[in-house]
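> next input, structure requested:
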Amino acid sequence: MAVSEGREESGILEKYLTDVKAIRDSGGGVKETSYYPALSNLFNAAGNALKPKVRCVMNLRNLGDGMPDGGLFTADQFQRQSEGAPKAGQLPARGAIEAKGTKPNVKVIAASQQVKDYLNTYGIVIVSNLREFLIVERGANGQPVEREAFALADDETDFWQRKAAHPHGTAVLKGGPFAEFIKRACLHAAPLNSPKDAAWFLASYARDALARVERRKELPALQNVRSALEEALGMKFTDEKGEHFFRSTLVQTLFYGVFSAWVRWHKDSPGSTAKFDWRTAEWSLHVPFIRTLYRQVADPDQLGRLGLVETLDWAAGVLNRVNRAEFFDRFEDEYAVQYFYEPFLEAYDPELRKALGVWYTPREIVKYQVARVDTVLREELGLPDGLADPNVIVLDPCCGTATYLVEVLHKIAETLREKGGDALVAADLKKAAIERVFGFEIMPAPFVVSHLQLGLLLQSQGAPLSTDERVGVYLTNALTGWQPPKGPKQRLLFPEMEEERDAAEQVKRDKKILVVLGNPPYNAFAGVSPEEEQGLVDPYKAGLNKPAASGGWGIKKFNLDDLYVRFFRLAERRIAEMSGKGVVSFISNFSYLGDPSFVVMRQRFLAEFDKLWLDCMNGDSRETGKLTPEGKPDPSVFSTDYNREGIRVGTAVCVMVRKPVRQKKPTVRFRHFWGANKRVELLDSVNAKNVDRAYTVADPRSENRLTFRPEDVAAHYAAWPKMVDLCAIAPFNGPVERRGGSLISIDRAPLEVRIRAYFDSAVPDSEVAVLHPSLMMTGNRIVGPDARRKLLKEHDFSREAVVRYPFKVMDLRWAYLANIRPLFSEPSPHLLNQRFEGNAFFISRDTADKTPEGSPFYFSRSICDYDSISGHARHFPIRVKNGDRLEKQAEATLFAALGEEPEVDKPVANLSSAARDYLARLKIRSLDDGKTAKLIWMHALAIGYSPAYLTENADGVRRDWPRIPLPGDRKALEASAALGEQIAALLDTEADVPGVTSGKIASVFKTIGLITKAGGGQIDAAGSDLEVTAGWGHKGKEGVTMPGKGRTQERAYGEDEAKAIDAEAAARGMSAEDARLLLGETTCDVYLNGAAYWRNIPLNVWEYYIGGYQVIKKWLSYREEGGLGRALKPEEAREVMNMARRIAAIILLQPKLDENYRAVAAAAFAWSSQ
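Modelled structure (predicted):
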């Protein structure tokens, strides 16, 4: 059988109704045969989306028992490439079609002798009167059996006057379910023997069921179920997203319940001819919540009005068609999620699947965690039987489909059998599953699956659950209910839900849990608003934003909202504070390993646990681009055959143990796993004789914000000042636009046109929106029509506000940058106040968030975008002016640094009192002079572009504001600052650099980045030769530009290029070999398109990063013709050439930069004495 590639649009129904209406309106048709083409087009449109494709042929020849009106054939029944008749003598593989006019009832047609005769030959007949469709199949006794039906209208009049008369309106209401039905009709006779095929059919019925629920979403009985679920779980389904989420999950749960009951029914060996009935299945007795739902669905006075019984009957019917022998050969009980539920969710609701994330935790990860927990119980807590010890109580607080619990029971069974395994092992296993291996799940659908998986496991082990038994998985919010309620216990509408809640709370409050493990969710579900969880992570925020001088951590911005953080706090509290000993093992987002926001969380782990083993699985799209340090693919560990994308964030596995007798100092062990084979490598590592030997012992200290990552930092790094120790006033954030680029433009003219129009009251909002829709957007700090009217009263267009604006490193654009909220979402007004003649800005960030990052420093005469460097651009003005330009707090800080009140509007050096004292010790005077004010910042720039500095202090530089060594004497400072001046000049794309971009250009730079015509000749600048179409970028989600692979050709240097490098090496007093090592052993030709390329961009120039971005490639990603809307101008094409030359010049300075850094570091000023 084949499954649909995607959800069908309502266009199938609209086209069908349009066709039949046109035929009737023509007045020339007959009641039956004239409509054959419309029916044929209908079935072909649906069949075209299937594999193999299904084609409809009308007017079949007589193959016995008469001539049906049509038949459904699969593509392989036709001659190759044939559009005509199928191969002679073949019956239609997917059944016959019998069509009549709109007058007779479809059931009357189905009961006719003619249809009975057709069934004898064809087995299945799809009967239609144009307005109704009915699938009829030959029963066991040869009699017709009616299966699915679909009615477009109540009767003939309704069809012609209301439904067919309005094709589009009818399609909006019924198009989706109708298209699903027609596809199922095309597949009804298909072999059904694989889990994926069954998943598609059940998902199709579930979509039909969901459509019915959505039509009756205000039904009081449905609201009652929602309210009961909210009360039982302590959460709310808020807004329309949450409401839809509830309804979609409800339907999903019902169908999983039917499938689960069918699987269990099969396991009871009912015989090959037995038929499954979901109403009588005993499986639901083990899951009271499901029993309640089914009772509600079947009750005409409750959810029966939704009409779901019919869709559940269809589901049972298709399951009865499954070739069970073949199906269960392919269906592995323990991996039901991978084999059935993931495909079901993908077909049922891809958006919901995306929102819920990955259900399936790869088996290698699960096996590894369970094995490690078992070992730690034995070796660290003195329990020789590990998980098999009857006193070990296990909890997966977010158990999903019970993958971890299944593996825990396998490990228990393995241990029991290794001990000699008598005939009571199965009973021991069942007792563990009921009494001490617990799971909590807040989502009803995976909760159903978990019960099936555990039930199947016990059945396979010879210990099936009896009617009155259930496993210890509970539908509950794991993050609430651990303390008794302050008032009377809330009564719930359904007794079964109340029983479920009470049983879960007994586990939470009375069981001495020794192991907490699992894969906690990373994000909260859309539209679901938990009520009791808000204060759970407050202990992880204690002292975070308190100044370091006052005993805090000085972290002003932090994000601890991800859901997995709450589960860590739950596990910590449960093991450390309630049980007093135990083990925690999660796989989760890896941010907590070293991100500054998580420093207090790490502090608590160090206080509450004795040993921590951390396996960093990497695979992060933002930080490493899913690449190994060698540049090879590093996929998410969740990337599987069923979910190749995996997840975007990097992950880590932790195992943390708290001993009853505490260690004086905790031990933190850390290791990395990289590459496509890391899951296997992780699991294999459990077999090592000495697991600890593979780890590096980390050294969490307050100086490194208690990072769990072993650090690569020079011995004296912590003694050097941070960048923020050098400035008088705290750095300013760069401006934040968040207006879809409407205030920023590569070209000045269109920006001026649209902003002039925006400030012209004669131009209506609609015309402004045409110029750039985002100018009239609403949302964050509203800038829609109301805001425009307000701004028009207070502001006029100012040509002076159109300024040069570094959007990214070396990517200079235009921006309308004025202190007008909410035009820019956050214009950073106090930073704008520091724009004055002769001033400039040193730029860095507080924490790195990309790898590789390159230098974390930038320098600009213009204010740069907030995201011009990754980690956010924080601006250090070289000089500052006082008065209204500064906030009161900054003004006071400046006063303290100067030791006197600064004159209003007189620029003074942005240097802290400690930095001023340092310069004074070097006998440097006139600190507020423009040149002197830059000394320290230019020195910092020189240090920050030294590869030796970045390598030797990599982890220190990444985790916080970079620290830099200060020279111990004036001469060394001035020499270092002179190097920094060279770097600043090379970064300033608005100023020529003699010898590099202007004047007599050095021979090596002459050869770099030449715009070249493929095949030779001259570039047609007026044609398409300068269009960037090589795939360097594309528009992603919400219009964000995403980089592409583009096209480069790596090659050896040409003879002239090599000679130029040799000459430059000689001029700089270095060997040719060293020069090639610096620039790259090979070079690249970088293509705009198939006709033009930039010739000779040395490999290390092409791969050069500043502030987390690959400079030239990032620039190109925004110039792809599809986004830019035009070809490059000649000066823009040459800008890439000049960028390459500037970067090459920086790279050729690296030996001097490294020499300077090492000399300064070796004789650094003793800043700690300040």
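> make it CA atoms for all contacts and neighbour counts henceforth
Noted.
> so for the lengthiest helix in the chain, what gets flagged as buried?
The residue-count maximum for a helix in the chain (DSSP state H) belongs to helix 239-267. Using 16 or more other CA atoms under 10 Å as the test for burial, helix 239-267 gives 242-266.
> tell me where the stretch 1001-1150 of the chain has helices.
Taking DSSP state H, counting those that start in this stretch as the test, the helices found in the stretch 1001-1150 of the chain are 1003-1006, 1055-1068, 1072-1079, 1099-1102, 1111-1117, 1121-1124, 1130-1148, 1150-1162.
> now distance to residue 632 too, for these, in CSV please.
Formatted as CSV, the helices of the stretch 1001-1150 of the chain follow (distance: least, CA to CA, whole Å):
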stretch, distance to residue 632
helix 1003-1006, 31
helix 1055-1068, 29
helix 1072-1079, 21
helix 1099-1102, 17
helix 1111-1117, 19
helix 1121-1124, 29
helix 1130-1148, 24
helix 1150-1162, 27
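> which residues touch whichever helix or strand comes after the longest helix of the chain?
Moving toward the C-terminus from helix 239-267, the next helix or strand (DSSP states H and E) is helix 288-298. With CA atoms under 8 Å, 6 or more residues apart in numbering as the contact definition, helix 288-298 has outside contacts at 254, 257, 284-285, 302-304, 306, 308-309, 448, 494, 496-497, 500.
> which stretch of helix or strand covers the spatially closest residue to residue 541 that is not a sequence neighbour?
Excluding the flanking residues, the one nearest residue 541 by CA to CA, 6 or more residues apart in numbering is residue 600, at 6.5 Å. Assigned by DSSP H and E, residue 600 belongs to helix 599-608.
> list the buried residues of that helix.
For helix 599-608, by 16+ other CA under 10 Å, it's 599-603, 605-606, 608.
> let me know the closest of those residues to residue 530.
Relative to residue 530, the closest of these is residue 601; by CA to CA it sits at 21.6 Å.
> before we go on, could you also do this sequence so I can check it against the first one:
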Amino acid sequence: MQNMNFQTHFDRYLQRIRRTQESAAATPELSLFPHLQAFLEELSVDHFDRNTVRFVQEPRRLDQIGRPDFVAMDGLLPIGYIEAEAYGRDLNNLTGHAREQNARFTENLDNFILTNFVDFQLWTEGRLRAAASIADSTENFETLLERFLNAEPIQIATPEALAGYLARRTRELQTQVATTLTDESSDIYRMFSAFKELLLSTLTPGDFADMYAQTLAYGLFAARCTLPNATNFSRHTAVDALPRSNPFLIQLFHHIASPRLEANVTYILDEIAVLLRNVPTEMLRTAFAAGNHLEDPVIHFYETFLAEYDPQRRVDRGVYYTPPQVISYIVRSVDSLLKTELERPDGLADDRTLILDPATGTGGFLLTVLEHIQASVTQTYGAAEWGQYVNAELVKRIFGFELLVAPYTIAHLKLGLFLQSQGWRADERLRIYLTNTLEQPAEMQPPLPFAEFITDEANAALSVKRDAPLLVILGNPPYPQDSANPSREGRRLTFIGELIEDYKPLNGQLLGIWDQKKLLQADYVKFVRWAQWRIDKNGEGVIGYIVNNSFLEGETFRRMRQSLMKSFNTIYCLNLHGSGRIEEIVPEQKTDENVFDIIQGVSILLCIKQSDNSTPAKVYYADLWGPREDKYNTLSETDILTTTWSELPSMPPFYHFVPRVTEHSEDYESGIVISDIFAKSSTGIFTARDKLTIHQTVEELRETVTDFVSISEDEAREKYKLSRDTQDWKVHLAQADLRNHPDFEQHIEPINYRPFDTRWTYYTGQSRGFHCAPRPAAMHHLLAENLALCVHRGIRSPVWQHALVTNKISEKSYISNRSEPTAQVFPLYLYPDPEELGISTERSLNFKPAFLIELSEALELPQVEPFNLPEGVSPEEILAYIYAVLYSPIYRKRYYDFLKYGFPRIPLPQDIEQFLTLAALGQQLIDWHLLKDVSVPPRHRFEGEGDGVVGRVRYVDEKIWINTSQYVTDVPPEVWAYEIGSYRVCEKWLRDRRGAV
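As a prediction, the model looks like this:
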């Protein structure tokens, strides 16, 4: 090193930038760029012997988020990046756009300098590695620049490490694509428009930026995987390495090699290419070994990547790796059903069998189908025959649809590599298409300028959707409840929305107001319905899915089950259980785990439709409990022929796909359903924002409401940590509701939030206001003196304990916050709406006339005016009788298997004596549950020294400790363990008050 010359360069640079800064025409950054560029290039050549390094200045565009100001190029290779802020700006306290942009750069670029022309920071892998100020020391800067110029290529030893590095660069690519889409004259914007028009009509710019980024990152990765070495690998040469079996991807890569591609996109694509060039070929070969399921690339190069890149999108789209044991069971079972039920002696290998996976993902199901066909043909006809078979008609009858481009790319690569290993000549495309399965099959599209390859993809997928005689539909549809495929666009039903309507009526009648309609909007339900429609259209076929197991017995799905029974001749349901949302009664000496890393329980669904067979459907059921590995072993070793099945009787109106207990059914069915006792009801209040709308004290509520309504929408969203608006709850609508109802004293109301937990809210009764759904149909009647019964319509818990009385408005999760139907609120009295003219001002009873007639007959008492009650019987006594029945341990245990499905049925009393006895017990319970003054000798004491603030709550030796030094005495275990709905009452009440006195 020649320190004097080094110092001379420093002095000259500082003089130049200070002189320029003093000029009136200088801009904070741009005027200094030439000095910084010359300074860095002179040092690189004179002091580090890097004659091939150039610092290329990237032109700025004000309408784009931007790329770094300089790219350090060694020949054609980018080796690092530099972003320059205003001269002298504090790099540790950037704000606004600069802070956001540089946070992206430091996170996503692995050799990055941030500077203000005097201070320099070197960042690698998201961490600050070195800092120097040339105004203070040349030595520190010399070290920093040397590290920057001599940065070694990233060493990647594992697929997991590659997933992380690739994810970071893909996030930056997504950002750059998103900003390019603001320019409607750009090639990328025209491509977005073509995708939206031809392939994915619901595509947004943000979704396209994500799709485009993932596709290119994965396309580069796919190309790299096929190369024995990567000496000349780049975005320009990648297209030559892609398999000819994917013309869509090839055309897309011709686009990114074009000199017209926007520079802010090319820089990060080049960075990804450099990253992949340095990945050891041997590591890629091992990870991508055909048939090596334990090292399936989906684990490392898709699911792990997506968890790194955008974990929420993984949840939203339901992207989860399907265990090969599950796939194997389904594929082998479908093969057997084709042979035994549909007269296809060669099963999946039969040349008349067209096979589709409508949610292909990374191709796990289709690869297993190909492997099964290969084994079957080789075993039956010999290896020589397979060599001819694989190049004949095989790929023409294997189809896949996929909505996400990254897994689409992997599926092409995975299946192409396997087929080529089997002698396939790859002279035609694979029939895996980029399309949305659930969109309506429309007419063929004429080619769009600039986007012929997109038109070709859309038309090819359309032909399969509409015309191909599909015999097998199999796969793992996505699970999200909030479907990415809407049933309505505005008021118009979409194609899949119209199909799902068939799952809503029951025997021609719409389900009641309590039906959980959203459950039918889950993606997996729509994929089942689509497959049903497609097999019905074909006249025969097999469905083999793994899906959420909620549909097997949930009341909402009863019409779905009935519809499947009408379409198919035989249905098999293998319940794999594993739910983390509901407590199932697991067989003794068994633990139970999910076969996926998800909380929904799952099941395998196999449906068979035979042509010209109109016999009633038979439904078969089997359970598979146990640890995950045990389930995997069983699925690997069995199939539909060796599974022990139980035939289920067809039992309207629910048509359950699980075994039902029939003992005591006659007694239970003789009772009267709660919804036939009371005339009006609704679910509890749904606020959509509990922390904002419900408070422990009046003072907290008053302070929040007063402040919330007085600040701007953006301030309110940030201050109260409100997530993004939904269709039915928006910040500005909540504020407007409060402004339209300004009388605090008139609208403040106590609300029963959880058992024995009364809080305060601001109740206006306005839907889509401060409360998302205030449920005035029932809650209006609880603003005055009243009682109401809250009870669930079906449960998914192992014990029925889902009834509770209220005398106030109540929140929807008053009894349970688990994934089961929310409680229905049945008021005892109905009050007239004061805004309705000509309505009586007297309250009335909420009992249905038919029920009062039956009750009077059972009690052998005449009905009397004014309410037609049995003579001498009060409304409160009737409610108390019902309450006593619902709290009877015998009733709950004996009828549990019926209470799981629908509203409870209440038996009529045998006589007046039984009625009065139970009514007295029920009234005592009601008083207790409403915390009314009940004479009980004092038993418990609050002891210990302290401030009374609730901390860590624990129960030890009949004491409830609320903190480390204070406790409540003499609490029996059964009191501490007492539950209502999903809540352990004492523990819940205390934990909700942690930090309070």
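> hmm, back to that, so which of the contacts of helix 288-298 of the first structure are in helices?
If you go by DSSP H, the contacts of helix 288-298 of the first structure have 254, 257, 308-309, 448, 496-497, 500 in helices.
> so which of the residues you listed is the most crowded?
Neighbour counts for those peak at residue 448, which has 30 neighbours (criterion: other CA atoms under 10 Å).
> tell me who's in contact with the corresponding residue of the second structure for that one.
When the second structure is aligned by TM-score structural alignment, residue 448 of the first structure is paired with residue 409. For residue 409 of the second structure, the contact set (CA under 8 Å, 6+ apart) comprises 215, 218-219, 222, 249, 362.
> list the residues that contact the residue nearest to residue 380 of the first structure when sequence neighbours are not counted.
Once flanking residues are discounted, residue 380 of the first structure sits nearest to residue 659: 7.2 Å by CA to CA, 6+ apart. Neighbouring residues of residue 659 of the first structure by CA under 8 Å, 6+ apart: 380-381, 580-582, 609-610.
> so how far is residue 698 of the first structure from residue 659 of the first structure?
Using CA to CA, to the nearest Å, residue 659 of the first structure is found at 20 Å from residue 698 of the first structure.
> same question for residue 380 of the first structure.
For residue 380 of the first structure, the distance to residue 698 of the first structure equals 20 Å [CA to CA].
> with residue 421 of the first structure instead?
From residue 421 of the first structure to residue 698 of the first structure the distance is 42 Å (CA to CA).
> more neighbours, the two?
residue 698 (17 against 13).
> what lines up with the more buried one in the second structure?
By TM-score structural alignment, residue 698 of the first structure lines up with residue 648.
> run through the strands of the stretch 551-700 of the first structure in chain order.
For the stretch 551-700 of the first structure, strands defined by DSSP state E, counting those that start in this stretch occupy the ranges 582-589, 611-618, 651-658, 667-672, 696-697.
> find the nearest non-adjacent residue to residue 436 of the first structure, please.
Nearest one to residue 436 of the first structure, counting by CA to CA, 6+ apart, is residue 393 at 4.7 Å.
> that should have said residue 420 of the second structure, apologies.
Nearest non-adjacent residue to residue 420 of the second structure, counting by CA to CA, 6+ apart: residue 426, 7.0 Å away.
> and for residue 872 of the first structure?
With CA to CA, 6+ apart, the residue lying closest to residue 872 of the first structure is residue 866, at 5.3 Å.
> isn't there a strand covering the one you found?
No: when DSSP: H, G, I helix; E, B strand; the rest coil is applied, residue 866 of the first structure is found to be coil, with no strand at that position.
> that one -> the second structure?
Residue 866 of the first structure maps onto residue 812 in the second structure, by TM-score structural alignment.
> who are the neighbours in contact with residue 382 of the second structure?
Listed by CA under 8 Å, 6+ apart, the contact set of residue 382 of the second structure is empty.
> quick one: map it onto the first structure.
Structural alignment (TM-score structural alignment) places residue 382 of the second structure against residue 421 in the first structure.
> measure its match to residue 413 of the first structure for me?
Using CA to CA, residue 421 of the first structure is found at 8 Å from residue 413 of the first structure.
> for residue 1053 of the first structure, same thing?
64 Å.
> same check, this time on residue 787 of the first structure
Look at residue 787 of the first structure and residue 413 of the first structure: by CA to CA, they are 67 Å apart.
> compare these two (neighbour count), which wins?
Comparing residue 787 of the first structure with residue 413 by other CA under 10 Å, the one with more neighbours is residue 413, at 20 against 16.
> the helix or strand where the more buried one lies vs the second structure, mean deviation?
In the assignment (DSSP H and E), residue 413 of the first structure maps to helix 403-418. Compared with the second structure after fitting, helix 403-418 of the first structure deviates on average by 1.1 Å (mean CA distance after the TM-score superposition for the first structure).
> residues of that helix that come out buried?
Per 16+ other CA under 10 Å, helix 403-418 of the first structure contains these buried residues: 403-413, 415-416.
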